[in-house]
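1. Let me see the structure of the following:
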Amino acid sequence: MYEVIKNKSKYVEAYQLGSDNAVIKELIQKGKICDLGDGSYEIHSQEAVNGAVGGEKAIAGDWIKLDSTGRPYPNNKEYFEENNRHIEGDTFEQLPKALPAWDAKLEMCPEVAFLIEKKGLVIDEASSDRRYTAQLWGTTEVAAEDAIIVFYSISYDDAGDVTDCDWNFVERGEFERTYSVIG
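-> Next comes the predicted model:
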């Protein structure tokens, strides 16, 4: 694996689900977010649209950012608030930290093996546009062979074996626009 970091001092616009926000309303109107009416939402991120079976699940209080193509993607409330600082209005500064990442150019590692064995990651070596499939955020997400798997947290036991992790796919173009490789 290698280490990546979100681009430093990057300012982003973010919108809290369940708030009376014009951008959230517009995304709902355009069908990019579906309000399920029970305090939960389906977010039609780039990876969820590629999966073609529904949106990523999020709840009121979670945050939405927009990728460079204008597609929304959810951030868990706690993760967002720990890793972003409010500037003003809908503007936040990302507080970047080094994160482990993996892509297909690398050898298999214990963390990705754990995703396959315990988290339902499927790697289809025969497909370039649907190389990776997994159940993430309550839906099937699909990513192409050049996507990157970014680990937001990894837990290990005393023997050094992976016990859990929080992760997601990042489409290559989005990765190149928003991350830097640091090691």
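2. Please make it C-alpha for all contacts and neighbour counts, starting now.
-> Fine.
3. quick one: the residue lying closest to D164 once chain neighbours are set aside from T91, how far?
-> Closest residue in space to D164, ignoring its immediate chain neighbours: S155 at 5.1 Å, by CA to CA, 6 or more residues apart in numbering. Distance from S155 to T91, counting by CA to CA, to the nearest Å: 31 Å.
4. Which residue ranges of this structure form helices?
-> 22-29, 46-51, 77-83, 110-118, 172-178 (DSSP state H).
5. helices or strands up against the shortest one?
-> Spelled out, that is helix 46-51. strand 139-143 (3 or more CA pairs under 8 Å, 6 or more residues apart in numbering; DSSP states H and E).
6. The structure of the following sequence is requested for comparison with the preceding one:
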Amino acid sequence: MNIYIKNMVCTRCKMAVESLFTELKYTVINIDLGEVEIKESLSDTQLGEIKDRLEAIGFELLDDRKSKIVTKIKSLLIELVQKNNAYLETPLSNYISEQMNQDYHALSTLFSSLESTTIEQYFIILKIERVKELLVYDEISLKEIAYLLNYSSVAHLSKQFKKVTGLTPTHFKTTGDQRRKLIDKL
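-> I've put the predicted structure just below:
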């Protein structure tokens, strides 16, 4: 049985959710961002208990099909930015369509209707948050960050960064105000 969970956006989230399911004595077959597959079938009472326990640690059980699709799209984008460093050999629309095995236009329309932003804008915001993270760590140059996140140039990265944050990457880096947003709040 697959269970879809909102706000499960990082490795620590996966560990917390897996721990919860193990504590409740369920057999976790697979766990991914936003989704847990367990061996057992669940009754409404068991789902209610899981829902309450998830909410207690900051997660939300998803039960409608549309929310599950949007959560899966977000998980794909987060994974792309965090693990694959936003490198794509195909356009983002093709990647999403292939991964979801659905028409991109329908997915995009659904995403926009539930999230009040487009898939592309959400992806840009995720990339900018990743840029902020890398700037705060101060271990690689802006040129390396641009390459890592698949920007065509440092100028393109800087322009997009300023459009989203109101600051240049250099100004962001030098100010003491290096606030980043939590991924689950984007």
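7. Please state their TM-score.
-> After superposition, the two chains reach a TM-score of 0.26 (TM-score structural alignment, normalised by the length of structure 1), with 91 aligned residues with a CA RMSD of 5.9 Å.
8. quick one on the thing from earlier: which ones are touching the residue nearest to D164 of structure 1?
-> Listed by CA atoms under 8 Å, 6 or more residues apart in numbering, the contact set of S155 of structure 1 reads 162-165.
9. Most neighbours of all those residues, which one?
-> Within the contacts of S155 of structure 1, neighbour counts (other CA atoms under 10 Å) peak at V162, which reaches 18 neighbours.
10. coming back round to it: of all the contacts of S155 of structure 1, which comes closest to A48 of structure 1?
-> Closest to A48 of structure 1 out of the contacts of S155 of structure 1 is C165 (19.8 Å), distances taken as CA to CA.
11. Is it correct that the closest one is in contact with F151?
-> Yes - assessed by CA atoms under 8 Å, C165 of structure 1 is found in contact with F151 at 7.0 Å.
12. mind checking which helix or strand I5 of structure 2 is in?
-> In the assignment (DSSP states H and E), I5 of structure 2 maps to strand 2-6.
13. angle of the helix or strand that that strand is followed by against strand 2-6?
-> Using DSSP H and E, the next helix or strand after strand 2-6 of structure 2 towards the C-terminus is helix 11-23. Relative orientation of helix 11-23 of structure 2 and strand 2-6, computed by axes from the mean of the first three to the mean of the last three CA atoms, to 10 degrees: 130 degrees.
14. in helix 11-23 of structure 2, what counts as buried?
-> 13-14, 17-18, 20-21 (16 or more other CA atoms under 10 Å).
15. tell me what it is packed against?
-> Packing partners of helix 11-23 of structure 2 (3+ CA pairs under 8 Å, 6+ apart): strand 28-32, helix 44-56.
16. mind checking which of these is nearest L157 of structure 2?
-> Between L157 of structure 2 and these, the tightest spacing by CA to CA is seen for strand 28-32, at 29.5 Å.
17. Report all helices and strands that the following helix or strand past the closest one contacts.
-> Using DSSP H and E, the helix or strand that follows strand 28-32 of structure 2 towards the C-terminus is strand 35-38. With contacts taken as 3+ CA pairs under 8 Å, 6+ apart, strand 35-38 of structure 2 sits against strand 2-6, strand 28-32.
18. Is there a neighbour count for I154 of structure 1? I'd like the number.
-> Neighbours of I154 of structure 1 (other CA under 10 Å): 14.
19. Which residue, neighbours along the chain excluded, lies closest to it?
-> Counting by CA to CA, 6+ apart, the residue nearest I154 of structure 1 is C165, at 4.2 Å.
20. From E26 of structure 1, how far out is that neighbour?
-> Using CA to CA, C165 of structure 1 is found at 33 Å from E26 of structure 1.
21. same deal with E176 of structure 1?
-> Using CA to CA, E176 of structure 1 is found at 27 Å from E26 of structure 1.
22. can you check E111 of structure 1 too?
-> Distance from E111 of structure 1 to E26 of structure 1, by CA to CA: 38 Å.
23. neighbour count winner among those two?
-> E111 (22 against 12).
24. How about the contacts made by the more buried one?
-> V162.
25. Over to stretch 11-22 of structure 1 now: how far is its first residue from its last?
-> 19 Å.
26. Tell me, how many residues neighbour Y15 of structure 1?
-> Y15 of structure 1 has 24 nearby residues by other CA under 10 Å.
27. cool, and A48 of structure 1?
-> Neighbours around A48 of structure 1, by other CA under 10 Å: 24.
28. which non-adjacent residue is nearest it?
-> Distances taken as CA to CA, 6+ apart place E141 nearest to A48 of structure 1, at 4.7 Å, with adjacent residues excluded.
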